[in-house]
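Novice: my questions concern the predicted model and sequence given below.
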Amino acid sequence: MSYKMENITPEIAIIMSVYKNDKLLYIQQAVESILNQKNVNYLFFMHLDGKVNSVVMDYLNKLQHSNKIILSQSILNNGLSNSLNYLIDKVLIIPNIKYIARMDSDDISLPERLSKQVRFLENHPNIDVLGTACKEFGSSFSLEKKFLPSHHDDLVKYSICRCPFIHPTVMFRRKVFDDGNRYPTHTTFTEDMAFWLELIYKGYKLHNLPDVLLQYRLEDNTMHRRKGLSKAKSEFSLRMGYMFLLNQVSLKNILLISSRYIFHLLPPSIMSKAYKYLR
């Protein structure tokens, strides 16, 4: 399989999953934000995870006229992890792809996002996974700017109790997936968190840029999706296990992990207020 754009071989693959509950306007904004990226050569892989409505399907079909977009679809909804793993396998067929970037179907990448990430990775060959800061929007509890720790050692400590990346900002070095790593499909609700902790455990190096390179959409009903006993148990078990594996055992971490367990059991109205302090 060979892809070229204007006689230039792409070095970046962007992977994005779309499913039936995604809104057309949000998808359009996400797609346009990738098509408007500056100074990079890329292929944009989108996977439809099961059936989508006809309006979304019509829009996505029209996109296939672009030589930058590769569209695929599964008959059934298999979940985000399976969709991303499917796309990763497709990307790895192309030998010239050096970097694989995530995108979500309801967020907006700023025009210089990919070029800044590639430039950093080119200049820092020791870094395997690179995220960025973001601007949240769309809800009453959105942050104007959200920053995470930058350096690997700080991210290791941070990850025991909180997520080290804003997932749709992440760019991977290809070797992460050439080594056989994939998003876990055996966890409940915490696939991305489980993936970051597994990569840390295996010795991959993480970093976050302080630049705001993505607009991250939140909605006032976001808290409804993040509450519940099953999610609380899943996250608690995952974090406690990796706290021991990564030699980060402390009373502080145990208390912080426990506080997140309680957080997922709170009423959504209280979760929204607590969210700013637990992320």
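Specialist: Good, I have the coordinates. Numbers count the residues shown, from 1 in each chain.
Novice: hey, let's count contacts and neighbours off CA atoms from now on
Specialist: Fine.
Novice: scan the protein for its longest helix.
Specialist: helix 229-245 (DSSP state H).
Novice: buried residues in the helix or strand that it is followed by?
Specialist: Using DSSP states H and E, the next helix or strand after helix 229-245 towards the C-terminus is helix 251-263. Within helix 251-263, the residues scored as buried using 16 or more other Cα atoms under 10 Å are 253-254, 256-258, 260-263.
Novice: also stretch 210-230?
Specialist: Across stretch 210-230, burial judged by 16+ other Cα under 10 Å covers 211-218, 223-224, 226-228.
Novice: before we go on, here's another structure to hold up against the first:
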Amino acid sequence: MKAFTVFMPVHNTDAYLNEAIESVLKQDYEDFDFLIIDDGSTDKSKEIIMSYSDPRIKFISAPHDYIATLNMGLEVASGEYIAHFDSDDIMPSNRLSIQLDFIRSHPDIDVCGGYIEMFGNINEIITWYPLTHREITNFFLWGSPVVHGTSCIKKEFIVRNNLQYSDDYIYCEDYKLWVDIAKAGGKFANIPETLLQYRCHRAQVSTQHHSEQKNGSLIVRQEAIEWFVSNIEKNTSLGMEVVEKFLPSWNFLNMHNMLTPETYVRTIYEIVDKLRDRKIINV
């Protein structure tokens, strides 16, 4: 079994596709499978993919259904880890070797990601992502803490827990999957290295569907809050006070628009962090 299957879904990215594919094939760690699934492209993407003869490439053509394509990737990937990558980005040549070194020295980690370098409409290296499991799961209360295109997921964990991407969260499907993995007991880490050159352009999904992505993310955030609450130790006086008194009052104020969204989330975040300090939340 290969250590990695690099999984790249493709939908109408012919302008960037050669550069994306070449960046994967030029990894300094070469022993991996490269699964490319075309998600119903109507441009020249399929022709570009089929022009490559590298034996590491496995190509599948599928009808356009992005979530179904992502789940097909989870199912078909044969590597020990699934390394996600988007077809309009560039993979630094040392990404796989960096992640391999990390996962071999941290076998308890089920999902690991890293930093990104943005280019195109925005040029910036993003290094503020949380690093440890606790920091990452706390960050669920703000948003997605692992960049999907840097993520490396343990395939065995996905299979054992019967996890997949959800059709109900099409524009924040990665954020939802991270929360589901945490609920199943998965462990997270981000590596403080740049693992992706992230192309910013007007045609990308996060730009075209920003409103839908934001609304879906609010639902996932609420699921994360409920997950933390469900893991509060109820046999402690502080835990009971938070569950029975504070949270109902705080939710009432939030429901009636008496709190700013930032105040609501920041306070929940601080409570969760303090309860984890006192071992009253153990996740």
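Specialist: Structure's in. What do you need? Please read all numbers here as calculations on a predicted model, not as lab measurements.
Novice: got a TM-score for the two of them?
Specialist: The TM-score (TM-score structural alignment, normalised by the length of structure 1) is 0.78; 239 aligned residues with a Cα RMSD of 2.5 Å.
Novice: re the thing from before, now distance to S105 of structure 1 too, for the buried residues of helix 251-263 of structure 1, in TSV please.
Specialist: Shown next, in TSV, are the buried residues of helix 251-263 of structure 1 (distance: Cα to Cα, whole Å):
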residue	distance to S105 of structure 1
N253	33
I254	34
L256	31
I257	30
S258	32
R260	27
Y261	28
I262	30
F263	27
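Novice: going by distance to N39 of structure 1, which of those wins?
Specialist: Closest approach to N39 of structure 1 among those (Cα to Cα): R260, at 40.7 Å.
Novice: wouldn't the closest one be in contact with A232 here?
Specialist: Yes: counting by Cα atoms under 8 Å, R260 of structure 1 does reach A232; the two are 7.5 Å apart.
Novice: now do the contacts for the aligned partner of L255 of structure 1 in structure 2.
Specialist: Here L255 of structure 1 is matched to P261 in structure 2, going by TM-score structural alignment. Residues near P261 of structure 2 by Cα atoms under 8 Å, 6 or more residues apart in numbering: N254.
Novice: again, but for S249 of structure 2
Specialist: So S249 of structure 2 contacts nothing (Cα under 8 Å, 6+ apart).
Novice: show me what stretch 14-28 of structure 2 is in contact with.
Specialist: In contact with stretch 14-28 of structure 2 (Cα under 8 Å, 6+ apart) are residues 43-45, 48, 86-97.
Novice: likewise stretch 64-82 of structure 2?
Specialist: The list of residues contacting stretch 64-82 of structure 2 from outside it, by Cα under 8 Å, 6+ apart, reads 1-7, 9, 32-33, 35, 37, 39-41, 62, 151-156, 158, 164-167, 170, 173.
Novice: the helices in structure 1, which residues?
Specialist: Under DSSP H, structure 1 gives helices at 24-35, 54-63, 80-91, 113-123, 152-159, 175-178, 191-202, 222-226, 229-245, 251-263, 268-278.
Novice: tilt between the third one and helix 191-202?
Specialist: Yep, that's helix 80-91 of structure 1 we're talking about. Helix 80-91 of structure 1 and helix 191-202 are oriented at 60 degrees to each other (axes from the mean of the first three to the mean of the last three Cα atoms, to 10 degrees).
Novice: what do you get for the fifth one?
Specialist: Regarding helix 152-159 of structure 1 and helix 191-202, their directions subtend 130 degrees when assessed with the same axes, to 10 degrees.
Novice: quick one: helix 152-159 of structure 1 aligns where in structure 2?
Specialist: With TM-score structural alignment as the criterion, helix 152-159 of structure 1 aligns to 133-140.
Novice: list the buried ones in that stretch?
Specialist: Those would be 133-140, for stretch 133-140 of structure 2 by 16+ other Cα under 10 Å.
Novice: redo the residues you listed as JSON lines? Include distance to D108 of structure 2.
Specialist: Shown next, in JSON lines, are the buried residues of stretch 133-140 of structure 2 (distance: Cα to Cα, whole Å):
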{"residue": "H133", "distance to D108 of structure 2": "11"}
{"residue": "R134", "distance to D108 of structure 2": "14"}
{"residue": "E135", "distance to D108 of structure 2": "16"}
{"residue": "I136", "distance to D108 of structure 2": "15"}
{"residue": "T137", "distance to D108 of structure 2": "16"}
{"residue": "N138", "distance to D108 of structure 2": "19"}
{"residue": "F139", "distance to D108 of structure 2": "20"}
{"residue": "F140", "distance to D108 of structure 2": "20"}
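Novice: equivalent range in structure 1 for the lengthiest strand in structure 2?
Specialist: Longest strand in structure 2, counting residues (DSSP state E): strand 188-200. Alignment of strand 188-200 of structure 2 against structure 1: residues 206-218, by TM-score structural alignment.
Novice: now N85 of structure 1: how far from L60 of structure 1?
Specialist: To L60 of structure 1, N85 of structure 1 is 21 Å away according to Cα to Cα, to the nearest Å.
Novice: go on, Y42 of structure 1?
Specialist: 18 Å.
Novice: please apply the same query to H186 of structure 1.
Specialist: Counting by Cα to Cα, the gap from H186 of structure 1 to L60 of structure 1 is 30 Å.
Novice: of the two, who's got more company?
Specialist: A direct count of neighbours by other Cα atoms under 10 Å for H186 of structure 1 and L60 places L60 higher, at 19 against 10.
Novice: that one and F45 of structure 1, how far apart?
Specialist: For L60 of structure 1 relative to F45 of structure 1 (Cα to Cα), the value is 12 Å.
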